[in-house]
Structures are given as structure tokens and as C-alpha cells.
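Asks: The following comprises the amino acid sequence and a computationally predicted model.
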Amino acid sequence: MAWALALGLAGGGAAQATPAAQMNPRKGPSAWPERLQLDYEVSARVGSLPLRASGQLQWLLQGDLYEASLTMRLPLVGARIQRSRGRLLPNGVQPLAFSDQTRRLRRFELDWAALRYRHQRDHEAEQVGPLQTGTQDRLSLFFELARRLRLQPPVADALWTVPVLGAGGVQPWTLRLRAQEPTETPAGVLPAWRLARHNTQPEDTRMSLWLAETVHFLPVRILLQEPDGDWADQRLRQLPQA
């Protein structure tokens, strides 16, 4: 379902973030919020059922260690919580652990020294596979894309390829930076860069993100569309307090 992948883009403990964004004392383009919370309104369709939901993205940075969580709560369907923890390095976001909790729990551990990952669902047998340099989990991906936009002047139609870790292992995701456009959200009309998953296969989830400088190039809108017709549209509820 589309709402599932909206969270499938999130271990360690949950980030205890506050609504206010507090700026990291590091200067220049590498500056990053130490604490950030973004709240979203979500509309979705699961089968023939239209749904309304709430979502929340949290981030906590202590030194070069981060914790992030993404939560969505849908009536009838239930909650999905993803968590990612790792390091914020000069050359990119480096996740160390990732979990995805619905009725079942998936856990991933990333061993960068050995370039291997371990994956386990509930109490099933553990699976092991290779990592690629620069691999992101489906939540750390948001922050890696934001980091790139902070460091590089955006160029329309630029293509980025990022290795992304999921239940099927590490797969290359190609994303196209479309253009900056006014984006309607409950927080107002915000200028944001649209980034869309490119060259998807019929069985892939289609994903579009609208990344706005006003929230450190994190998403002010997330649109996911499943091959079976399910979809979820997540839009920023309000701007964080300065």
C-alpha cells in the first residue's frame, strides 16, 4: 500500500525532538538542525477506502550521531513507525541501523567495516547481504537528499542515483530533480524542488518529493503511488517554530 512505503522510506531509540528547529553551531553549508520535528496531514486511498491520517518526521543530532523517526497513523489500518540511526559525516549520511514496525518488525544493521548488512523480520532467520558505498535506508534517504541540495546548487533535470536498502537488498534508485514549483500545503504555498523516482518498473512504487529550503530541504510533500492504485499524499501541516 502507498501509505506503507511512505514510512518505508525508517534502529535505535526514537528521536525525542521538539517542534522548534535548533541550529547546529557548525557554520557554512554543513550546518544542520540539531532538533527538528515536522508534522504532516495525510490523505490516502487503500483499496476503495479514502482515509485521513497524521504523520510526523523527527530528527535529533548529537555530535555526528543522528536518530530519526517517521510515524504515520491511519484509522482502521493502524500505525507504522520507522527509525533510523547513524552518523552524519562530511561526505554524507551513513545509517547504522534501521527498523520498520507495523504488525511485524523488520530490522536492519549496517556494518560498514565489512560492507555487509543483516536483516531480520520478527524472529525469522537472519539474512545477510552486501552493502554499496553510500547506501541509504528508506528514511536516511530523505536526509541525504536534503544534504545534497544544501551543498549543491539545484539544477533542473539533474539525475541522482542512490543505493537504497530494503527487504530485497540494496537496489539503485534513480531520482530526477524536476524543477522548483509552488507547492500547496496546509502550512501555505511553499517553493519546493520536486524530486521524482525515475525509470521505475511497473511493479515499483512511484515516489515524488517536494523539498523546500525553508525546512532545510526536507519534504514538505510526499506523494507515493502503488501499482495496485493505492496512494498516499503527505503535506506539511505547519512550519516549525524558529
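Replies: Received the coordinates, thanks.

Asks: For the rest of this, base every contact and every neighbour count on C-alpha atoms.
Replies: Will do.

Asks: count of residues packed around Leu195?
Replies: 25 (other CA atoms under 10 Å).

Asks: Glu144 now?
Replies: 21.

Asks: got a list of what it touches?
Replies: Gly92, Val93, Gln136 (CA atoms under 8 Å, 6 or more residues apart in numbering).

Asks: let's see 6 Å
Replies: Shown in contact with Glu144 (CA atoms under 6 Å, 6 or more residues apart in numbering): Val93.

Asks: In terms of helix, strand or coil, where does it fall?
Replies: helix (DSSP: H, G, I helix; E, B strand; the rest coil).

Asks: what's the burial count for Leu60?
Replies: 23.

Asks: For the nearest residue to it once chain neighbours are set aside, identify the helix or strand it belongs to.
Replies: Spatially, and ignoring its direct neighbours in sequence, Leu60 is nearest to Arg35 (4.8 Å; CA to CA, 6 or more residues apart in numbering). In this structure, Arg35 is located in strand 33-46 according to DSSP states H and E.

Asks: one more structure, for comparison:
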Amino acid sequence: MPFFPFRRPRPNAGEPSDAAPQSAAPRRWGRWALAVLIVAGLHWSAVRWFERNRQPENPPPETPPVQIELLTPKPVAPAPAPKPAPVPKPVAPAPKPAPAAPPAAPILSAATPQPDAPAAASGVAASAPAAASGLAQPAAPAPASASQSAQAAQAPASGDTFNVPPSGELRYDTLVNGMMNQTGTIHWTHDGPHYEMVVSIPLPFVGPYVYSSKGHIDGFGIAPEQYSEQRGRRAADVAIFNRETKQIVYTKTPQAQPLADGAQDRFSVVMQLSSLVRGAPDRYKPGVTRQFSVADNDSSEIWSIETVGDETVQTRGGFTNARHFTRLPRKEGDRRKLDIWLAPSIGWLPVRILQTEPNGMQLELLWAGKLAAPAAADQGSDAGTPDASEESAPDARDAAKP
């Protein structure tokens, strides 16, 4: 048998071939990788489309302007009551003409006294025609000091003008890191001397975040007595504002801190700011900064909230003009931010609240209307702006939908 050195021996029929599996394996892995890339691309496109169609396009908070005025807590004065419409004075009826005197001699003798009549008789006769005419004599003008004292009694005391928002159940769309979440609510009630505020924010997988504040109204505005935070299923952390000992005590820590005049908690400060702006909206111009003493669940600190300016906020009901406020950094490297937008069309209530946590998580509340009409008429909105009750009608119908 001749020898062929370059001839490859043929495999036997019963032996398996290794060439086919080696060439098919790369093709199979390539098809799987291509399928994974296609599915990932489709999911990414769907997420982007969902974000564009569900998330309102609100611009990021602007850089605060340069501070031009610093406002510190001081006693507040109630907003002046609207002046009642002047009541028209009743028109006096025309005097009836005196009856015609009969042609008798006594009338002539009464107008012309006799020489032997005393001088007093002539004086009485002279005043008789004036009395008979029926015309009242004008009253003497009141002294100027009395009118000035009445105006001084109606003038409000010196301090910030303060107008508490009316009671109502407020509804907000909640967004977590820009993704639409369930609907949150702010329960706000006040009966004059007392108030209560409960903020409920639903979060997936961890349960709702519930913040509660209750207290009274004093000479510095809203005065919390108890503030609690409950995050998910954890026990609530409570801060007690002891007005007798002038201290704030906490259940989370044994330390106590002094209670300053006008002190607030993390959420009552929103209604305190709203009440101040409702009382004097023209005072809060860009650059104006107001300081608040704010207590958390374990400490108290000074917040400097600065007016950024008027902006447009997009909610489910459309575009709304609002005034933007931002909390300035409390210390160097402070990464927690808070931005508040108050809208005059809904009585200077918050139309948007954006909180940025130190880890970058953003929690946002966007106005979605009222669940119930306020108990009192809204006197805080500007003249010519629509009433909040007009916007609440379609939103109440939306709330009934599943």
C-alpha cells in the first residue's frame, strides 16, 4: 500500500465528530447575546416613553439669587379684615308744607310783638317759625380726638401680617426619583386657636411615610406642640414642644434643646411660610430670606428659606404660576435640599414640594386638587385669581375613579 504523508485519515463511522460542536457553540452564544441586547433596548425605550408621558416636565430648581433682605421670627399680626361695603344713608322725606294759616289777626300779632310785651316774648316768637318748619338742626361735629382713637383701636399690632390657610383635604401626586407613584394627601384643619396637619406619602415596598403635627396658634403664628414621623412599618419618632419649660424633648434621643419663639417642625414650617406669604405676598421678592427655627425628630436647627422668584409649574391640571422658595445649605457640604412652590391661584398653598435626600433620592409632591372644599372662604388669594374650589371640582371626580 503506497504511503501518502499529507492525507488525513478518515474517522470511523462509529466515532463522534468534534468539528460540528466547536463551530456551533459560538453561533449559539452570539444569538443569545443579540436577543438580550434587543430585549434590553426595548425595555429602555419603554421606560423612557413611560417617563415622558407620566412625569410632568418641571425644570430643575434654579440657583437662588443673591440675598437682599434677611427676615427673622417676630410676633405676627392677623391680616386686616376686608372693609364692608358702605351702606347708603336713607334719604329723608321731603318736609310737608305747613297748612295755610287762616286770615286771622293773631298770626300777625305773633310775628309783630306788642310794645308792652316783654323782650322774652319776642324771642319765643322769632324761634317759632323755625320750629314749625320741621327741619332738624345739624348735629355738632364729633371731636377729632375721638375719631383718631377709633382708628387706632382698629389698627393691627406691629409685626408680620399672618393669614392662616383655610381647612381642607389636599391631594398630591407623588413621584419617587421622577417615577409616578400613588396619590398622597395633606390633611390640614384649624379652628382658630388649634390646628392639625397630617402628611401621608405612599412608597412602594416600604409602606407610607406619615408626618403629623398638631398644636395651636400663638403670637408668633403656628406653634407645634407635638410632631411625629413614621416611616413605613417602623415605630414613630416624636418631638414634644414643651411651652412651660421652653424645651424640645425627643423620644429618639435623651437630649433636650431650647424652644425658640416661633419654632416649627419639618412640615408645619410649610404652612407657616404659606401664612406669612398670604398675609403680605408683595414682601417676598427674589432674594428675600426668612429664618425659621425648625425641629426634626432628634434635633433643632436654623433654616434659611430664600425667595427664588415666580415660575411656572406643570401639574395634572395644566400650568400654574407659583413662587419658588428654597432652603439654603445649613452647613458646608449639606446635600439635603428642600424646594417649595406656593401658588396664588390656590390661596398660596404648596403646589409643588421637592425634597432631595443626601443619597440622591428625590421625593416630590405635585398638586392634584382638593378632596373636599375648605371650611372657610379663602381670603388669601390675590384679586382676579381663580378660586381653588373651581379647580377642585374635576379633581374630586378623578378621585372617585379606580
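Replies: Cool, the structure landed. Since the structure is predicted, the reported quantities are computational estimates derived from the model, not experimental observations.

Asks: Got a TM-score for the pair?
Replies: For this chain pair, the superposition-based TM-score is 0.79 by TM-score structural alignment, normalised by the length of the first structure; 211 aligned residues with a CA RMSD of 2.2 Å.

Asks: residues in contact with the helix or strand that comes right after the strand holding Arg35 of the first structure?
Replies: Proceeding N to C from strand 33-46 of the first structure, the next assigned helix or strand is strand 49-62, under DSSP H and E. Residues outside strand 49-62 of the first structure that contact it (CA under 6 Å, 6+ apart) are 15, 17, 34-45, 66-74.

Asks: hmm, back to that, just want the angle from the strand holding Arg35 of the first structure to strand 49-62.
Replies: Here strand 33-46 of the first structure runs at an angle of 170 degrees relative to strand 49-62 (axes from the mean of the first three to the mean of the last three CA atoms, to 10 degrees).

Asks: for strand 33-46 of the first structure, packing partners?
Replies: strand 22-23, strand 49-62, strand 231-236 (3 or more CA pairs under 6 Å, 6 or more residues apart in numbering; DSSP states H and E).

Asks: rerun at 10 Å
Replies: With contacts defined as 3 or more CA pairs under 10 Å, 6 or more residues apart in numbering; DSSP states H and E, strand 33-46 of the first structure has these neighbours: helix 2-8, strand 22-23, strand 49-62, strand 65-74, strand 218-225, strand 231-236.

Asks: corresponding residues in the second structure for whatever helix or strand comes next after the fourth one?
Replies: This points to strand 65-74 of the first structure. Per DSSP H and E, the first helix or strand lying C-terminal to strand 65-74 of the first structure is strand 78-89. Alignment of strand 78-89 of the first structure against the second structure: residues 207-218, by TM-score structural alignment.

Asks: contacting residues for Arg52 of the second structure?
Replies: Ala46, Met179 (CA atoms under 10 Å, 6 or more residues apart in numbering).

Asks: just to revisit the earlier point, any idea what the residue nearest to Leu60 of the first structure aligns with in the second structure?
Replies: So Arg35 of the first structure corresponds to Ser167, using TM-score structural alignment.

Asks: what about its match, how many neighbours?
Replies: Quick note: Ser167 of the second structure (other CA under 10 Å) scores 21 neighbours.

Asks: thinking again about what came up before, to Trp160 of the first structure, which of the helices and strands packed on strand 33-46 of the first structure lies closest?
Replies: Closest of these to Trp160 of the first structure is strand 218-225, at 16.4 Å (criterion: CA to CA).

Asks: tell me what the closest one is packed against?
Replies: helix 2-8, strand 33-46, helix 140-151, strand 169-185, strand 188-198, strand 206-212, strand 231-236.

Asks: Now do the second one against strand 169-185, angle only.
Replies: Right, the one you point to is strand 33-46 of the first structure. 90 degrees.

Asks: Only the buried residues of strand 33-46 of the first structure, if you could.
Replies: 33-46 (16 or more other CA atoms under 10 Å).

Asks: Tell me if I'm right that the match of Arg35 of the first structure and His194 touch.
Replies: No - using CA atoms under 10 Å, Ser167 of the second structure makes no contact with His194, being 11.4 Å away.

Asks: what's the spacing between Thr161 of the first structure and Leu89 of the first structure?
Replies: Distance, Thr161 of the first structure to Leu89 of the first structure, by CA to CA, to the nearest Å: 19 Å.

Asks: just Arg178 of the first structure next, same as before
Replies: Taken as CA to CA, the span from Arg178 of the first structure to Leu89 of the first structure is 27 Å.

Asks: With Ala167 of the first structure instead?
Replies: 25 Å.

Asks: just Gln120 of the first structure next, same as before
Replies: For Gln120 of the first structure, the distance to Leu89 of the first structure - CA to CA - is 27 Å.

Asks: Who has more neighbours out of the two?
Replies: Neighbours of Gln120 of the first structure and Leu89, each counted by other CA under 10 Å, are more numerous for Gln120; the result is 17 against 11.

Asks: Enumerate every residue touching the more buried one.
Replies: With CA under 10 Å, 6+ apart, Gln120 of the first structure has these contacts: Ser99, Leu105, Arg106, Arg107, Phe108, Glu109, Glu126, Gln127, Val128, Ala167.

Asks: so what's Arg121 of the first structure up against?
Replies: Ser99, Asp100, Gln101, Arg104, Leu105, Arg106, Arg107, Phe108, Gln127, Ala167 are the contacts of Arg121 of the first structure under CA under 10 Å, 6+ apart.

Asks: now, among those residues, which is nearest to Leu223 of the first structure?
Replies: Of the contacts of Arg121 of the first structure, the one sitting nearest to Leu223 of the first structure (CA to CA) turns out to be Asp100, at 19.2 Å.

Asks: got a list of what the nearest residue to the closest one once chain neighbours are set aside touches?
Replies: Nearest residue to Asp100 of the first structure, sequence neighbours excluded (CA to CA, 6+ apart): Gln82, at 4.5 Å. Contacts for Gln82 of the first structure (CA under 10 Å, 6+ apart) come out as 6-11, 14, 57, 68-72, 98-102, 105-107, 138-139.
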